[in-house]
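requesting a structural model of the entry that follows:
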Amino acid sequence: MSFRIKRPLRTVSLLGAACALVLTGCTTGGIDKPRGNGYKIERVQSENASERVRFLVMHFTTIDFDHSLRVLTQPSSAPVSSHYLVPENNDPTYPHDDLRVYQLVDEDRRAWHAGPARWEDRYQINDQSIGIEIVNRAHCHPPVETSTEEIGEEICFFPEFDPEQIDLVIALSKDILARYPDITPTRVIGHGDVVPQYKIDPGPRFPWQKLAEAGIGAWYEEEAVKRHMDYLQGNTSSDRESIRRRFAQWLADYGYGIDPETASEDDITLYTRAFQFHFRPWKVDGEVDNHSRAILLALLEKYFPSKLSGYPELKGTLVAELDNRE
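Okay, the predicted model is just below:
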């Protein structure tokens, strides 16, 4: 079976038409030397392309520098890597007097650091990201187990990051962002943001706000959080299930890989916890409270303002106020 599709009549090829319109815009880049099998390559720069790199993903290592370097560079049964490794002071396994950034994988190559991750509508995050591993010996103790059940909850310890180390991360990140303009603020993310089922790094001690103040990544405006809090506290008609389901939609609109329609209660708790690790680290409980909702709305207002008008529960006074501010 065949189909006929009406198209505008063309008397010249696409390339010919473009060159006819702008005679100086279709110059070639010259001819390369013959390749190994004797053929020639002529280069013409296309405007219809983009950078491979779209995301910048932050990690912590949980182990010291020496172990980190070996794990990230040596073959193993479960190989992992990252593009960069940033050490910390007072680590007896670190061999230098000054802190240095270690590059382990060229930026144009795929490092294995994000696993089965998702952000926005992208699943193959390793293919589209640069990963920075930061030496920090955070660790968790699993719940006590008996023959029949687990007792208590996992207990985690998160050391502060070395300030000099963070300054190095900021300098490195600025250089990366300058090379890859597709890494917008909401695409500077943590491992726990993209794989909350398995990871929590870089953890609640990572200074996301300091990075944002240096021009790296996203952060919210306090005034916007207060305004959204005032609105939410005055709107008490929704039930708990509806509130959690709407919050899952807001998370998805921001970039988190949650499906609002099919997400279970545990899924919503998990992704809420990941969001809190990043944007409200002083209280990470997985509860969809008004403060978490206000922070997320403030982020959407700042980075995706057009999406707010798509939420029926926000129509009316609040959206009108935002429209008047534009």
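
going forward, measure contacts and count neighbours with C-alpha atoms only.
Will do.

where exactly do the strands run in the stretch 151-300 of the chain?
For the stretch 151-300 of the chain, the strands defined by DSSP state E, counting those that start in this stretch occupy 155-157, 188-190.

what's the neighbour count on the closest residue to residue 233 other than its chain neighbours?
The shortest distance from residue 233 to any non-neighbouring residue, by C-alpha to C-alpha, 6 or more residues apart in numbering, is to residue 290 (7.2 Å). For residue 290, the count of nearby residues is 17 (other C-alpha atoms under 10 Å).

ok, now which ones touch residue 290?
Shown in contact with residue 290 (C-alpha atoms under 8 Å, 6 or more residues apart in numbering): 229, 232-233.

residue 263 too?
By C-alpha under 8 Å, 6+ apart, the contact set of residue 263 is residue 248.

now it: how far from residue 128?
26 Å (C-alpha to C-alpha, to the nearest Å).

same check, this time on residue 190
As judged by C-alpha to C-alpha, residue 190 and residue 128 stand 14 Å apart.

higher neighbour count, the two?
residue 190 (28 against 19).

the more buried one contacts residue 60, doesn't it?
No - using C-alpha atoms under 8 Å, residue 190 makes no contact with residue 60, being 9.3 Å away.

overlap in contacts, the two.
201-202.

what sits against the residue nearest the centre of the chain?
The centroid of the chain falls nearest to residue 189 when counting by C-alpha atoms, centre = their mean (2.9 Å). Going by C-alpha under 8 Å, 6+ apart, residue 189 touches 55-58, 217.

who are the packing partners of the biggest helix by length in the chain?
Longest helix in the chain, counting residues (DSSP state H): helix 163-179. For helix 163-179, the packing partners by 3 or more C-alpha pairs under 8 Å, 6 or more residues apart in numbering; DSSP states H and E come out as strand 84-86.

want to put them side by side, so please do this one too:
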Amino acid sequence: MPDEVKWTFPGATAAILPSLRTLCGNDEGKLKTTDNGNGSFDCVCLVPATNAPAGSSSTTAASGADSAPTSSSAIVSSMIAATATPTNFDYNEHLIPLKSGHSISKGWTSWTGHEPKGVTWHWTAGKTIESCRELLGGPDAKRKGEASAHYCVGRSYDEGVDIYVGLENRSWHAGVEQKLRWDGKGSNSHTKGSRSTIGVETVNVGYARSGFPAKSDWIEVADTNCKWVMKVQPWTDEQMNMMIDVGKRIIARWPQIRVRDHHGHHDICPGYKSDVGGFDFARLLRGIYDDDSIFDVWTPLQSVESRQRALIELGYDLGKWADDGHWGDYSAKALEDFQRDSNSTVIGYWTTFTNWAVYDAFEVKGLSLSNLSN
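Below you'll find the predicted structure:
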């Protein structure tokens, strides 16, 4: 067993801090706290192995403890989730100053009830977390005053996770050419991503292009316009674990954010952005919410053919071309008709919100998305 194991406690209140110090053997150097500005703290403890439960490893705690347990075992039993996520990595702060001229805004606005409404996931289009940090993180970011994010998740535990903006404030991560808001409804200047959602960058080169040739394991997925098929770099297992941990931190602080409140940059800015096409949202969300029953509405609808088959199953006429894999006028009209019939925003792009609407329509008809790839 190692001499120490690492526990992270998102959203702990001040009352718990003395007990966390005890848990860390009263060694201030082994307790790192980040003040969230609302009376809660994100804490990381290096716990002596003798204080940790038998067989334990680095773990994320359940959030919201508001009283101080009297022993390390009580802390663990009251704060550690039954199914915890490994945290064999570090959160590294490169905070953007909350000052004029920087890509950060204080608090959440009255337009969203003074809370974030969802999480927008991005890819960096680069190879390393260092390149993202240079662009977005800290007081001297290259895109200072232009763009930012709350987090950036590296590709390995060695890279870890960067924090640029605390969850109490807004990062400038989306808004240009934004058509839809967090729930798929039409957006405006008050509901754009930088004013309504938490932004998470993930280190990923994105789609294959000059200088970034596709490898055999890259993901093939149709873009939101259904006319361009991309090949996208997959996310690593370590990266997915870190993203799950980030997601748990987010919902620990903002528990109103539920499964359908997660989306990609391409979902709210279709036709302008392509990130994060091909993203394994099902795996991510099952991990964040500890719920394996969350249905994968993304993978069955990644191809043009499967999207056409879904529309045909729902009774829409695609003419003699049917599911030929070419998105023509009949397919475009069928999509707009479906969006209208399902009370979705009629936009003509296929997004995560379309996936959920198709899933709901299939449920009503007793159909299964799983059959679309057959």
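
what's the TM-score here?
Once superposed, the chains reach a TM-score of 0.52 (TM-score structural alignment, normalised by the length of the first structure), with 212 aligned residues with a C-alpha RMSD of 4.3 Å.

ok, now which ones touch residue 164 of the first structure?
Shown in contact with residue 164 of the first structure (C-alpha under 8 Å, 6+ apart): 88-89.

re the thing from before, now the contacts of residue 189 of the first structure as CSV including distance to residue 117 of the first structure, neighbour count and secondary structure?
Output for the contacts of residue 189 of the first structure, formatted as CSV (distance: C-alpha to C-alpha, whole Å; neighbours: other C-alpha atoms under 10 Å; DSSP: H, G, I helix; E, B strand; the rest coil):
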residue, distance to residue 117 of the first structure, neighbour count, secondary structure
55, 12, 24, strand
56, 13, 26, strand
57, 11, 24, strand
58, 13, 26, strand
217, 18, 21, coil
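
redo these as JSON lines? Include distance to residue 301 of the first structure.
Shown next, in JSON lines, are the contacts of residue 189 of the first structure (distance: C-alpha to C-alpha, whole Å):
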{"residue": "55", "distance to residue 301 of the first structure": "21"}
{"residue": "56", "distance to residue 301 of the first structure": "22"}
{"residue": "57", "distance to residue 301 of the first structure": "23"}
{"residue": "58", "distance to residue 301 of the first structure": "24"}
{"residue": "217", "distance to residue 301 of the first structure": "15"}
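
tell me who's in contact with residue 332 of the second structure.
residue 348.

how much space between it and residue 150 of the second structure?
36 Å.

swap in residue 361 of the second structure?
34 Å.

more neighbours: these two, which one.
When neighbours are counted by other C-alpha under 10 Å, residue 361 of the second structure and residue 150 differ, and residue 150 comes out ahead with 26 against 17.

and the more buried one, what does it touch?
By C-alpha under 8 Å, 6+ apart, residue 150 of the second structure lies in contact with 163-167, 170-171, 198-201.

residue 220 of the second structure: which of the residues you listed is nearest?
When the contacts of residue 150 of the second structure are compared for distance to residue 220 of the second structure (C-alpha to C-alpha), residue 201 wins out at 20.8 Å.

please say which position in the first structure the closest one maps to.
In the first structure, residue 201 of the second structure lines up with residue 133, judged by TM-score structural alignment.

quick check, residue 20 of the second structure in contact with residue 46.
No - assessed by C-alpha under 8 Å, residue 20 of the second structure is found out of contact with residue 46, at 9.9 Å.

ok, the alignment partner in the first structure of residue 248 of the second structure to residue 276 of the first structure distance?
Applying TM-score structural alignment, one finds that residue 248 of the second structure aligns to residue 174 in the first structure. Computed with C-alpha to C-alpha, the distance linking residue 174 of the first structure and residue 276 of the first structure is 25 Å.

so these two - more neighbours on which side?
Neighbour totals were compared for residue 174 of the first structure and residue 276, and residue 276 leads with 24 against 16 (other C-alpha under 10 Å).

isn't the more buried one up against residue 292?
Yes - Residue 276 of the first structure lies in contact with residue 292 (C-alpha under 8 Å); the separation is 7.3 Å.

which one of the contacts of residue 189 of the first structure is nearest to residue 183 of the first structure?
Closest approach between those and residue 183 of the first structure, by C-alpha to C-alpha: residue 55, at 5.3 Å.

not counting residues beside it along the chain, what's closest to the closest one?
Spatial nearest neighbour of residue 55 of the first structure, excluding adjacent residues (C-alpha to C-alpha, 6+ apart): residue 129 at 4.5 Å.
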